[in-house]
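*Asks:* no FASTA, just this:
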């Protein structure tokens, strides 16, 4: 039986643009008049969707629309999406910082929120005093807070400044102490926005480890918003993808991240500059593409087929040693490998004027499933000079659609890793 600790049912949030509060006096009176007559709020039927990139026709905008999900005890739920998708608004509603326009939130236990740097802190109070203040807000006694105080201070790394007013802290120190307070004062539900990006690498590692301990070891629930897909993948069993204030995907994290990145990068396996001049007086770039062995441009490749990456260019000024380099990244922007045109027979030749097409072949059973991003560069040596470079030039998907794969066998789940080479194995009966 599921142990549901947090449930959101049909949550929507409407704002009126250009005003402070929920609307004008005229609109408030109109709403009141409809309500006392038992009629629906007239402004719930109007308003634009939450798309920050377009100019709307209405003064009303739906920051969130019809959000429904539930979280089990001990689960870490990731919430991802582009800036302006509604992530922070959702967390504020869940934290009861603001109320939803429609819908209900049902939760069991205390909720601690870390929505921005210094959330719940008073700048005039010392770090120690703010620990007690936040603990009191969470409903803890002074004795309970004192029992956790040494752990909080030690985790935050702010021992030397704990009796200094928080207004003197840097943003990194503030978020360190705020996270330590939220994590160690034992709320049943911990809500964390992108604030961990403020901390340094050492603190981020500690914070992620602590969140894993909170969920797995202590059975508490975490809601985590981040643009760092690696952190989301490591921490969250399930994730929600928001777009324009609506849930467009709610599933296991790996599938949601792939869906997000496909939308984000639009998985374009061909890019052309035929109608514009890209390059310099030495070399001009025409196009970059991902294709199969028959040179058919594709967005999706099976992990059991060869993938070719080609760049077409023209040498305008002869007498230079020109070569191509490709950079391959996974969906988190981590470099998988680079490949340089340095093992061809004509690598050391000085290229004459004319058009060229250079291709690198990725062997079958090398890349794992997911979005692969390709960067391309054209360089010369003696002296070394980069004439063209674009990091996220094209993208394509690797797919494992076989019932029994040579690299996964009969296992149907998601395998970790960014490469999946087909290795040679031996097994002998020694009896």
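*Replies:* Okay, I see it. All figures in this text were calculated on a predicted structure; none of them were measured in a lab.
*Asks:* going forward, measure contacts and count neighbours with C-alpha atoms only.
*Replies:* Will do.
*Asks:* can you confirm residue 167 is in a helix?
*Replies:* Yes - counting by DSSP: H, G, I helix; E, B strand; the rest coil, one finds residue 167 located in a helix.
*Asks:* State the distance from it to residue 150.
*Replies:* 22 Å (CA to CA, to the nearest Å).
*Asks:* what about these two, which has more around it?
*Replies:* Ranked by neighbour count (other CA atoms under 10 Å), residue 167 and residue 150 place residue 167 first, with 16 against 12.
*Asks:* Quick check, that one in contact with residue 127.
*Replies:* No - counting by CA atoms under 8 Å, residue 127 is not a contact partner of residue 167; they are 9.5 Å apart.
*Asks:* Now stretch 411-427: buried residues?
*Replies:* 418, 420 (16 or more other CA atoms under 10 Å).
*Asks:* what about that stretch, how long is it end to end?
*Replies:* 19 Å.
*Asks:* do stretch 236-255 as well
*Replies:* OK, stretch 236-255 end separation, CA to CA: 12 Å.
*Asks:* buried residues in that stretch?
*Replies:* By neighbour count on 16+ other CA under 10 Å, the buried set for stretch 236-255 is 236, 238-247, 249-250, 252-254.
*Asks:* can you tell me which two in these are farthest apart?
*Replies:* Maximum pairwise distance among the buried residues of stretch 236-255 (CA to CA): 22.3 Å, between 236 and 244.
*Asks:* so residue 16 makes contact with residue 60?
*Replies:* Yes - using CA under 8 Å, residue 16 is in contact with residue 60, at 4.4 Å.
*Asks:* Next up, a structure to set beside the first:
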């Protein structure tokens, strides 16, 4: 028997209800003269959604902003009602949605613990029993009798999270609240969620933009897109499909947006960055564990003596991954005015499947930045096989390895050399 059943659920919102004075007057005139008033189509946050969740399942819900994730959780928590369809929830629900939003600023932390506990269905006797643990988890022993309005935002969300996770519920609904507070407190949040999931065996619905966190914590993942479920099943396969969809969106956006993050003194022109395949042809993708071959062409307007070239890669949100410099070569080179070409070759690019950008910088012998550009070109690392390893989501880098099984030796590393020119 399912603990949650969602049947043909649609949630609509009316958008754009505020009109200009001219439009409002025109609509009123149409009503008076019996004409039809222009109607705006409703926005479907959820569109005919169907699914069921069994007791003890840990289900992740992922998707781009506006896909309908938070709307779904609010319906399941009975915060709002569907426009059509039905939702059946069996058991006590503890929603962790907009943590800290229910705290009253004029009341002290102690008073808010009891007030919010009552709202969440915790009896006074149970709050008495859990009070010290709630305060200790929130790390607010010194401030518990201080009005909430004097708390920092981090203190407020810590208290809200501590209260909400103290509820003994059948179903826990979590919406983007695991990244509250500083890094140390975030670790405590993760540990508490691990306890709820691994040891208490509660049914959990988790919405998060941290896809690797979803992969690690969930037994099943649903992906929403424009209010509809487009994939529901194995966490790794669903998250991999999300990565592919996101990567395609990034490539489409970059194709439309020619702007790049560039700082230039004006001495370099016509910078062209390409990724090459083993045959030396331009490509935008290669298999995980393959070589990364980068070619950069540029024009110098004036000579450069002994410049330092820096080439690196980064994620789409500008986390630097690699960054190598010609300064380590210990050699001097003269670059006259005119066209030039340099290359960087990484025999095994160690990143897991995803989309990555390339940055390039030129520094003169005095340490002055002549050119620095990020996101000059994007490339895609593809999965090596269709059948991903069972724990593929637990890694960030892909390294060449060798195995010995029952005396037999197996090597997965590719013996790559710089392609002959």
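*Replies:* The structure has been received and is ready for your questions. For clarity, every value in this text was computed on a predicted model and none was experimentally measured.
*Asks:* Let me know the TM-score between chain one and chain two.
*Replies:* TM-score for the superposed chains, counting by TM-score structural alignment, normalised by the length of structure 2: 0.79, backed by 384 aligned residues with a CA RMSD of 3.4 Å.
*Asks:* what's stretch 118-128 of structure 1 aligned against in structure 2?
*Replies:* Mapped onto structure 2 using TM-score structural alignment, stretch 118-128 of structure 1 spans residues 100-110.
*Asks:* contacts for that stretch?
*Replies:* With contacts defined as CA atoms under 8 Å, 6 or more residues apart in numbering, stretch 100-110 of structure 2 is touched by 112, 116, 143-150, 156-161.
*Asks:* The helix or strand containing residue 325 of structure 1: which residues count as buried?
*Replies:* Element membership for residue 325 of structure 1 (DSSP states H and E) is strand 322-329. Neighbour-count burial for strand 322-329 of structure 1 flags 322, 323, 324, 325, 326, 327, 328, 329 (criterion: 16+ other CA under 10 Å).
*Asks:* Which strands or helices does the helix or strand that that strand is followed by pack on?
*Replies:* Next along the chain after strand 322-329 of structure 1, taking DSSP H and E as the criterion, comes strand 335-340. Strand 335-340 of structure 1 sits against strand 322-329, with contacts defined as 3 or more CA pairs under 8 Å, 6 or more residues apart in numbering; DSSP states H and E.
*Asks:* for the strand it packs on, packing partners?
*Replies:* Strand 322-329 of structure 1 packs on strand 335-340, strand 370-380, going by 3+ CA pairs under 8 Å, 6+ apart.
*Asks:* among these, which is the most enclosed?
*Replies:* Stretch with highest mean neighbour count among those: strand 370-380 (a mean of 21; mean count of other CA atoms under 10 Å).
*Asks:* mean deviation of it from structure 2?
*Replies:* Superposing on structure 2 places strand 370-380 of structure 1 at an average distance of 1.7 Å from its equivalents, by mean CA distance after the TM-score superposition for structure 1.
*Asks:* Could you check the angle that strand makes with strand 322-329?
*Replies:* Orientation check (axes from the mean of the first three to the mean of the last three CA atoms, to 10 degrees): strand 370-380 of structure 1 against strand 322-329 gives 160 degrees.
*Asks:* what angle sits between strand 370-380 of structure 1 and strand 335-340?
*Replies:* Using the same axes, to 10 degrees, strand 370-380 of structure 1 lies at 30 degrees relative to strand 335-340.
*Asks:* which helices and strands does strand 370-380 of structure 1 pack with?
*Replies:* Where contact means 3+ CA pairs under 8 Å, 6+ apart, strand 370-380 of structure 1 is packed against helix 253-265, strand 322-329, strand 385-399.
*Asks:* The last one packs against which elements?
*Replies:* Using 3+ CA pairs under 8 Å, 6+ apart as the contact test, the elements touching strand 385-399 of structure 1 are strand 270-272, strand 283-291, strand 300-302, strand 370-380.
*Asks:* ok, residue 270 of structure 2 touching residue 264?
*Replies:* No - Residue 270 of structure 2 lies out of contact with residue 264 (CA under 8 Å); the separation is 11.7 Å.
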